[in-house]
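S.K.: Task: produce atomic coordinates for the following.
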Amino acid sequence: MKKKTIVIVDDHLLFAQSLESLISKLEEYEVLAILKNGKELTQYYKHKRKVPDLILLDVKMPVMDGVQTMQWLKEHRSEQKVLALTMEDDEDTIIKMIRAGAKGYLLKDIHPENFEFAMKMVIEQGFYYSGKIENALRHFEEGGGSVEFHERLTDKERGFLKLACSELTYKDIAGEMGLSPKTIENYRETVFRKLEVKTRVGLVIYCMKNKLFKV
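M.R.: Okay, here's the model as predicted:
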């Protein structure tokens, strides 16, 4: 049986080695390398080493962090499948990683069985998201989030939606649109309701699914 290959990119050596040990116990997988940051990953590719089926990528790392690494991969290795494995669960970080092309986003305290399932899903199906992201995705997989929903938005609401899919904070969006933070809050609640999503992550996924504009 041909094993699926993994590269771990994480500056916490103890965690990375523990992860390698866990993966080595799974018959279907093998770890090709453990790298400390995104810079080492770029060097890995430049030396024309074996391209892995999956990269397990930390987000907070020195030299070249997860977001910077994803941006590099998006430009140079867009076909590479990446599963973010991190302690960072804030919306802004999740959105940055998704927009940069991460196919999955997991917290490091995930149960080993769920972790194995997540690797399998990313390699075979193309994506896997847990927690708040998975809930947002489930809405679309069950038939929600059709193109008809965003047709209900006003021009101002569409403008807000586009900015909400950027890296701007809600305060920045208010300044960009020349509106008060309270008005932006009202737009947010209205757009959430009309698109039937519950988080900003859900908005980003909605726009990606329906290809409303580049995110």
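
S.K.: Every contact and neighbour count from this point should use C-alpha atoms.
M.R.: OK.

S.K.: count of residues packed around residue 108?
M.R.: As a burial measure, residue 108 scores 16 neighbours (other C-alpha atoms under 10 Å).

S.K.: try the one 4 residues further on
M.R.: Neighbouring residues of residue 112 were enumerated by other C-alpha under 10 Å; the total is 13.

S.K.: likewise the one 4 residues further on?
M.R.: By the criterion of other C-alpha under 10 Å, residue 116 has 16 neighbours.

S.K.: One more: residue 160?
M.R.: 20.

S.K.: name the element residue 34 belongs to?
M.R.: Per DSSP states H and E: residue 34 is located in strand 29-35.

S.K.: brain fart, residue 8
M.R.: Assigned by DSSP H and E, residue 8 falls in strand 4-9.

S.K.: to compare against the first, here's another:
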Amino acid sequence: MYKVALVDDHTLLSEAIAGLVRRFENFEVVNVSVNGRELVDFIEANPHMQPDVVLMDVKMPVMGGVETTQYLTKYYPEIKVLALSVEEEEGVVMQMIRAGAKGYLLKDTRKSILEQALNEVLEHGYYYTNTVERIVKKTERLKDQEIVLKEREIEFIKHACTEMTYKEIAEKMFLSPKTIEGYRESVFQKLGLKNRTGLVIYAIKNNIFVP
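M.R.: All right, here's what the predicted structure looks like:
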């Protein structure tokens, strides 16, 4: 049985999701927490009950989804985090992926998709759906293509995976904002990407950036 933990400050919703997961084959719910701090305390106090997967909300009080995912990625890298949120803005998705989330689902996802996501994140290491899924499929196709990135382009990609703005990246690389804009356009064209979220996913999946 795979162990699942849920983190969401909406108690009724989290209990409903927990009920769904309990009906999935080979899954058991070991913890339901209202924030990341509560989850971390549970894991540290009950190492024998450490979850294999955590269904993580993004916006929560005390310790939110991004901060909690960063903590788990650093101290418990074997735990897979699957974001489960109402947030679908590109910036929010990118924050969770950068933090180490292995997938991103919206809360209106069908239960069959949730079950599939849990299985695939355990079997393959990643699962994305909605707008993120289209980006990932594109990055998967790029694996079969020979893409040559220059050293400075790789440096730019690493900086682009952080919270820095393009202006701050220009200052960090001692280049003009116009030059950085050129790097961005060049990298996006080479990789067939249209936004920064896709770039972050590509960087993580190709070990250019490690959360």
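
S.K.: picking up where we left off before, which elements pack onto the helix or strand following the strand holding residue 8 of structure 1?
M.R.: Sequence-wise, the next helix or strand downstream of strand 4-9 of structure 1 (DSSP H and E) is helix 13-24. Where contact means 3 or more C-alpha pairs under 8 Å, 6 or more residues apart in numbering; DSSP states H and E, helix 13-24 of structure 1 is packed against strand 4-9, strand 29-35.

S.K.: For structure 1, which segments are assigned as helices?
M.R.: For structure 1, applying DSSP state H gives helices covering 13-24, 38-46, 66-76, 91-99, 112-125, 131-141, 147-150, 155-164, 170-177, 181-195, 200-210.

S.K.: nearest to residue 30 of structure 1, of those?
M.R.: helix 13-24 (5.9 Å; C-alpha to C-alpha).

S.K.: Which residue numbers in structure 2 does that closest one align to?
M.R.: Mapped onto structure 2 using TM-score structural alignment, helix 13-24 of structure 1 covers residues 11-22.

S.K.: Now the matching stretch on structure 1. Mean distance?
M.R.: After superposition onto structure 1, stretch 11-22 of structure 2 sits on average 1.4 Å from its aligned residues (mean C-alpha distance after the TM-score superposition for structure 1).

S.K.: can you list the residues that contact that stretch?
M.R.: Residues outside stretch 11-22 of structure 2 that contact it (C-alpha atoms under 8 Å, 6 or more residues apart in numbering): 6, 7, 8, 27, 28, 29, 32, 34, 111, 115.

S.K.: pretty sure the last one is in contact with residue 24, am I right?
M.R.: Yes. Here residue 115 of structure 2 reaches residue 24: they are 6.7 Å apart, a contact under C-alpha atoms under 8 Å.

S.K.: Tell me the spacing between residue 73 of structure 2 and residue 89 of structure 2.
M.R.: 22 Å (C-alpha to C-alpha, to the nearest Å).

S.K.: If you count surrounding residues, which of these two has more?
M.R.: Neighbours per residue (other C-alpha under 10 Å) separate residue 73 of structure 2 from residue 89, with residue 73 holding more: 18 against 9.

S.K.: just checking, what residue in structure 1 corresponds to residue 118 of structure 2?
M.R.: Match for residue 118 of structure 2 (TM-score structural alignment): residue 119.

S.K.: Neighbours of the residue lying closest to residue 130 of structure 1 once chain neighbours are set aside, how many?
M.R.: Excluding its sequence neighbours, the residue lying closest to residue 130 of structure 1 (C-alpha to C-alpha, 6 or more residues apart in numbering) is residue 106, at 6.2 Å. Neighbours of residue 106 of structure 1 under the rule other C-alpha under 10 Å: 25.
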